[in-house]
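[1] Okay, sequence plus prediction incoming.
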Amino acid sequence: MIVSATKTQAGTAAEGRDGAQAPRLSTDFLNNFSEALMLIELAASDPGIVEDLQAWRSIGYREHFEASSLRCASAALAAYDGVDPRRRQAFEQVCQSMTRLVMTVNALLVELPRPAELPLIIEVASEALRKLISRSAQFINANGTVDIATFDDAALQKEIDRLLVR
């Protein structure tokens, strides 16, 4: 049986002390960064996509859900408020890193003439952005109970495996 480490940890964090469902963070927020990733990857082969990427704007977790009409928006905000402030700050720093990465690629895509190494830059930036999105998703799926600054996929999976052996 394969068990996702973050889903197992998220499942234990979902119930409050009184047995009621605790508010949960939501990965819907990451759709904005996934859209930027898609646009970056498409821009390598379709220069017309650059305008769409130029229009992309970063938005914070709180701002995203304050403007959202999703049913889970208020719960996602309540969960976010419940995350340890140091972990929340580390998560926000990862989000800022993703934004800087997107903006850097954005600037290179409008540069004329385009750098000869642009395809390699896009490949490297896309991989880095994909990893940061994945790390952010794991933080959100664990409902903020992992320290994103020191998050180690392998160590977390080992801990979950150890718990499942019991």
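    Structure received.
[2] drop to CA atoms for contacts and neighbour counts, all remaining ones
    Will do.
[3] what's stretch 104-117 in contact with?
    Stretch 104-117 is touched from outside by 40, 43, 50, 53-54, 118, 121-122, 125, with contacts defined as CA atoms under 8 Å, 6 or more residues apart in numbering.
[4] if you set the cut-off to 7 Å instead, what comes out?
    Stretch 104-117 is touched from outside by 50, 53-54, with contacts defined as CA atoms under 7 Å, 6 or more residues apart in numbering.
[5] out of the residues you listed, which one sits closest to residue 82?
    Closest approach to residue 82 among those (CA to CA): residue 53, at 33.2 Å.
[6] before we move on, the earlier item: can you list which of the contacts of stretch 104-117 are found in helices?
    50, 53-54 (DSSP state H).
[7] Rebuild those as TSV, extending it with neighbour count.
    Formatted as TSV, those follow (neighbours: other CA atoms under 10 Å):
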residue	neighbour count
50	19
53	22
54	16
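[8] ok, and here's another one to check against it:
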Amino acid sequence: MECLHPVLGAGELAAERLEQANINPQTGLATDYLNHFNEVMMLLEMLPDMPDCAEDVLEWEPLDYEGHFENSSFKDKNLAIMAYHAAPNFLREHLEKQVAGINRLVGKIQDQLRETPDPAKIATDIADRATNEIKPLIAVAGAVIHGHVEPEATQHEGEGAQAEIDALFA
């Protein structure tokens, strides 16, 4: 007997159920995941006015999609994880690419904070960098979750990716 994988729009992953759980029924992805990044973004932007937030920034750790939901109080976290696995590969890969960029930039900022004796002196530069470099990646991640992927973003992922995008929203 063949093992059946859940399919978006059917059974446990029916569109209505996903919508009720705040999971995009077309992509299988939930914006709740972005809360993890919005949290550190808020801390980074507060640094100029509250340099003691540096400690909280240093405590922040990357979490992948599943890890976020496993550790969250999200009501339908098991559904979110199941839907993530049913999401089209090109969307998951594109989301993970954005997340890797966010994690890399936050890691560099954390290194800067660890290396400076006075975080207040670099707080404005860090906040500007976060606003100009991290915030746009979070916005792109949000767009991916909502199924808005620029065709150029998937060109390196194979010709099938655009066909999947077209089929997904046909």
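    Right, received. Where do you want to start? Keep in mind it's a predicted model, so treat the numbers as computed, not measured.
[9] After superposition, what's the TM-score here?
    After superposition, the two chains reach a TM-score of 0.67 (TM-score structural alignment, normalised by the length of structure 1), with 135 aligned residues with a CA RMSD of 3.0 Å.
[10] returning to what we had before: which one among the ones in helices among the contacts of stretch 104-117 of structure 1 gets closest to residue 13 of structure 1?
    residue 53 (36.4 Å).
[11] so the helix ranked longest in structure 1 matches what in structure 2?
    Taking DSSP H as the criterion, structure 1 has its longest helix at helix 85-110. Using TM-score structural alignment, helix 85-110 of structure 1 corresponds to residues 89-114 of structure 2.
[12] Check the mean deviation of the matching stretch from structure 1.
    For stretch 89-114 of structure 2, the mean deviation from structure 1 after alignment is 1.4 Å (mean CA distance after the TM-score superposition for structure 1).
[13] Can you give me the buried ones in that stretch?
    Within stretch 89-114 of structure 2, the residues scored as buried using 16 or more other CA atoms under 10 Å are 90-92, 94-96, 98-99, 102-103, 105-107, 109-110, 113.
[14] now for the residues you listed, which pair is the farthest apart?
    Greatest spatial distance among those (CA to CA): 90 and 113, at 34.8 Å.
[15] Can you report how many residues neighbour residue 18 of structure 1?
    7 (other CA atoms under 10 Å).
[16] Oh, that last question was meant for residue 164 of structure 1, not what I typed.
    Neighbours around residue 164 of structure 1, by other CA under 10 Å: 10.
[17] Next one: it from residue 77 of structure 1, what distance?
    In this view, residue 164 of structure 1 and residue 77 of structure 1 are 31 Å apart by CA to CA, to the nearest Å.
[18] all helices for structure 1, in order.
    5-13, 31-43, 49-55, 61-66, 73-82, 85-110, 118-141, 153-165.
[19] so the third one matches what in structure 2?
    The alignment of helix 49-55 of structure 1 onto structure 2 (TM-score structural alignment) covers residues 53-59.
[20] before we move on, back to that, so which of the contacts of stretch 104-117 of structure 1 comes closest to residue 7 of structure 1?
    Of all the contacts of stretch 104-117 of structure 1, residue 53 has the smallest distance to residue 7 of structure 1: 32.1 Å, by CA to CA.
[21] residues in contact with the closest one?
    Contacts for residue 53 of structure 1 (CA under 7 Å, 6+ apart) come out as 36, 39, 106.
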